[in-house]
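1. Requesting a structural model of the entry that follows:
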Amino acid sequence: MRRFEFVQGSSAKFWMTDVQGNAFVVVYGRLGTSGQRKEKDFPSPDAARREMEKKIAEKLREGYQEVSATAAAAAPAGAKGAAAAAAPLELPPRLVQREATPERIQAAIESLNGLAAARGRRSWALNRRLQHARRALERIAGVVPSAHPALERALDGVLERVIAPRAGDRVPLVGALQLLLQVDASAFAKVMDGLWKLPPPGHPTAPALKLASEQLGALNDPELSLRIIALLLSRPAAPATGWSLRWRKISPHLEAYLARSGSSLKKYLGSIDPSGDPHLTGRIEAMRAG
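-> As a prediction, this is how the structure comes out:
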């Protein structure tokens, strides 16, 4: 069957069609479901085929995109086969790429080094340095830190402080995630496989980093995982409207991504263990509510 998908706003749908004998057949529904099947008989196979081409043209005008035949053929048989045939989807841009000039790179390095050196500071002073570092990274948004060794070292110096033994030496995990959201997702994958892989036993960040590691493993996509983790762990005081907008923007793509492996958004959210954290429980419930 030919397969078409529509992912936009809060919609994530598929539509499949074929001609079988004299029958025009469609299967349609939300990504992550097996969909509904309908058949309509015509006087001849040619008449059924003309109806199929007419409906395909309508779907294309509506914004549906055809999935490659290879992806559709690779779908598993059974009730979840239709959903699992989804093609890889590009996520909406997380940021606007900015030119990483030598001057901007150096400014970011100095800002990160200043943040890494700030120890025993009052929370407001540390937050001010965090915001300064975030703005410096915004000016080189999308940069790949590993392509600039001095920048990578400076960023690592900050990320390492997330798991510092002494409370006065720590950079908040949520603040560090805000820095990672300004650069290429390869930096998130690197720190999760390195500095943050094994936080000290009993460290306050251990549950959150365990959650981040689990989501990265479950989704197997650093970019998608970074966005989901940032939403799950965002500050309780973060504006609810902004959080909801970011979730609604990414959720159809997450749903489509999960459908490729025969899973669903409901199952995925149900697999997240909040470990009794009321804030995390609230975020999961908000995601369920859409």
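
2. Every contact and neighbour count from this point should use C-alpha atoms.
-> OK.

3. who's in contact with the most centrally placed residue in the chain?
-> Residue closest to the average C-alpha location in the chain (Cα atoms, centre = their mean): Leu224, at 2.2 Å. Leu224 is in contact with Leu91, Leu254, counting by Cα atoms under 8 Å, 6 or more residues apart in numbering.

4. Same question for the one 10 residues further on.
-> With contacts defined as Cα under 8 Å, 6+ apart, the neighbours of Ser234 are Val174.

5. Could you check how far it is from Phe42?
-> 55 Å (Cα to Cα, to the nearest Å).

6. ok now stretch 237-245, how far from the chain's centre?
-> Centroid separation between stretch 237-245 and its chain, computed with Cα atoms, centre = their mean, to the nearest Å, is 17 Å.

7. and what of stretch 130-149?
-> 20 Å.

8. next one: the lengthiest helix in the chain to chain centre, how far?
-> With secondary structure taken from DSSP state H, the chain has its longest helix at helix 240-259. Chain-centre distance of helix 240-259: 8 Å, with Cα atoms, centre = their mean.

9. what helices or strands is it leaning on?
-> strand 2-8, strand 11-20, helix 222-233, helix 265-271 (3 or more Cα pairs under 8 Å, 6 or more residues apart in numbering; DSSP states H and E).

10. same thing but at 6 Å, please
-> Packing partners of helix 240-259 (3 or more Cα pairs under 6 Å, 6 or more residues apart in numbering; DSSP states H and E): none among the helices and strands.

11. Buried ones in it, by neighbour count?
-> 243, 247-259 (16 or more other Cα atoms under 10 Å).

12. quick one: buried residues of stretch 195-211?
-> Trp196, Pro199, Thr205, Ala206, Pro207, Ala208, Leu209, Lys210, Leu211.

13. again with stretch 279-290
-> Those would be Leu280, Thr281, Arg283, Ile284, Met287, for stretch 279-290 by 16+ other Cα under 10 Å.

14. separation between the nearest residue to the last one once chain neighbours are set aside and Leu254?
-> The spatial neighbour of Met287 that comes closest, neighbours along the chain excluded (Cα to Cα, 6 or more residues apart in numbering), is Trp247 at 7.2 Å. Going from Trp247 to Leu254 by Cα to Cα gives 10 Å.

15. quick one more, to check against the first:
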Amino acid sequence: MRRFEFVEGSSSKFWSPELKDSTFIVTYGRIGTAGQRKEKVFPDAQSASREYERKVAEKLREGYLEVTSGDAPPAPAPVAAPTAEPLPVLPPRVRARVPTAQQVEHAAQALTALESQLGERSWQVARQARRARRALRLLGGADPSPVRPVLDALMGRVVEPPGKPRLPLRLALGLLAELDVAAFVRATQQWKGAASAPTPLRAVTREVEALGDPELALRLGVLLAERPGLRGSSEEGWRHRWEGLKPSLEAHLRTAGGSLREHLSAIDAGGDAPLSRRLAQMQG
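-> Model (predicted):
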């Protein structure tokens, strides 16, 4: 127990503080006597510790001298760490179901038909992509093995060299959004490092590593690749989907010590005007 004494003129007294959990105890009186004992109970150990330190400082200002070093006051009981804020729950991209063999076959045929349309007019490609997307939606978010070879071959058409028919990135991501995220991961492995990859594609591919979460990267990529003002697209729908994704992105980046604004600012638009516009909308 620490002990403080004040000896001056006719005064000769001592003061000894002590902490026991949330109780602050003081023994004081004339030197040479047992003194008196007082106890004060506080709501918690932290409050008692603050009072202990306050009174010690007060006695030192009054001229008391510590005559025994004693033990330092016991550390207050550790404060329980606040419960981590639960991460926002992402709504499912598709309704889960077990596809039939016929639905799987139909999806593979729709993808094959889409690949055969590449090089035709853009509206024809977009129309067949919508058909393929509806067929994939019936797979209930699965990634069935009979569909994979056709799908992977089609994803390879996204990075065809200039002059050869390509599958637009926005259409490719629309297809992948109907399947298990494993299909997106396979596609990004194909796209990574492709010499002919356009700027938006490089940005989407980098997001898989930058975020460390393929599901978030896929959803963000779909929004980044959607061209503003495109016929058949809805800006209101785009904003609604962005507002739905934003809380999950913010929470994910916050746990890694970052922020959404910093993350979006680090995405290189590479002079691509539509991508720059989408990034500006996300940061607005």
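
16. ok, back up a step: mind checking how far the alignment partner in the second structure of the residue nearest to Met287 of the first structure is from Leu220 of the second structure?
-> Correspondence of Trp247 of the first structure to the second structure, assessed by TM-score structural alignment: Trp242. As for Trp242 of the second structure, its distance to Leu220 of the second structure is 8 Å (criterion: Cα to Cα).

17. swap in Asp143 of the second structure?
-> From Asp143 of the second structure to Leu220 of the second structure the distance is 20 Å (Cα to Cα).

18. try Glu39 of the second structure
-> Applying Cα to Cα to Glu39 of the second structure and Leu220 of the second structure gives a distance of 61 Å.

19. more crowded one of the two?
-> Leu220 (19 against 14; other Cα atoms under 10 Å).

20. so what corresponds to the more buried one in the first structure?
-> Under TM-score structural alignment, Leu220 of the second structure pairs with Ile228 in the first structure.

21. The closest residue to Ala194 of the second structure other than its chain neighbours: neighbour count?
-> Nearest non-adjacent residue to Ala194 of the second structure, counting by Cα to Cα, 6+ apart: Val159, 6.6 Å away. For Val159 of the second structure, the neighbour count with other Cα under 10 Å is 24.

22. Looking at the alignment, what corresponds to Val159 of the second structure in the first structure?
-> Aligned partner of Val159 of the second structure by TM-score structural alignment: Ile163.

23. I'd like the distance between its match and Val191 of the first structure.
-> 12 Å.

24. And for Met287 of the first structure?
-> 26 Å.

25. cool, and Glu39 of the first structure?
-> Taken as Cα to Cα, the span from Glu39 of the first structure to Val191 of the first structure is 52 Å.

26. same thing with Leu112 of the first structure?
-> Distance from Leu112 of the first structure to Val191 of the first structure, by Cα to Cα: 16 Å.

27. can you check Leu245 of the first structure too?
-> The value you get for Leu245 of the first structure to Val191 of the first structure, if Cα to Cα is used, is 27 Å.

28. what does Ala286 of the first structure give?
-> Distance from Ala286 of the first structure to Val191 of the first structure, by Cα to Cα: 28 Å.

29. Please apply the same query to Glu90 of the first structure.
-> 23 Å.

30. more crowded one of these two?
-> Under the neighbour definition other Cα under 10 Å, Glu90 of the first structure and Val191 were set side by side, and Val191 has more, 15 against 8.

31. how would you label the aligned residue in the second structure for that one: helix, strand or coil?
-> Residue pairing (TM-score structural alignment): Val191 of the first structure is matched to Ala187 of the second structure. Reduced to three states with DSSP: H, G, I helix; E, B strand; the rest coil, the structure at Ala187 of the second structure is helix.

32. The closest residue to Ala187 of the second structure other than its chain neighbours: how many residues sit nearby?
-> In space, and not counting its chain neighbours, Ala187 of the second structure is closest to Met155: 6.0 Å by Cα to Cα, 6+ apart. A count of nearby residues for Met155 of the second structure, using other Cα under 10 Å, gives 28.

33. Mind telling me what element Met155 of the second structure is part of?
-> helix 148-156 (DSSP states H and E).

34. what about whichever helix or strand comes after that helix, how far off from the first structure?
-> Per DSSP H and E, helix 148-156 of the second structure leads on to helix 169-176 as the next helix or strand towards the C-terminus. Following the fit onto the first structure, the mean deviation recorded for helix 169-176 of the second structure is 0.5 Å by mean Cα distance after the TM-score superposition for the first structure.

35. which residues of the first structure does helix 169-176 of the second structure align to?
-> Against the first structure, helix 169-176 of the second structure falls on residues 173-180 (TM-score structural alignment).

36. can you give me how far that stretch is from the chain middle?
-> On Cα atoms, centre = their mean, the centre of stretch 173-180 of the first structure falls 16 Å from the chain's centre.

37. Residues in contact with stretch 156-169 of the second structure: which ones?
-> Leu118, Gly119, Ser196, Ala197 (Cα atoms under 6 Å, 6 or more residues apart in numbering).

38. got the buried residues for that stretch?
-> So for stretch 156-169 of the second structure, counting by 16+ other Cα under 10 Å, buried means Gly156, Arg157, Val158, Val159, Glu160, Pro165, Arg166, Leu167, Pro168, Leu169.
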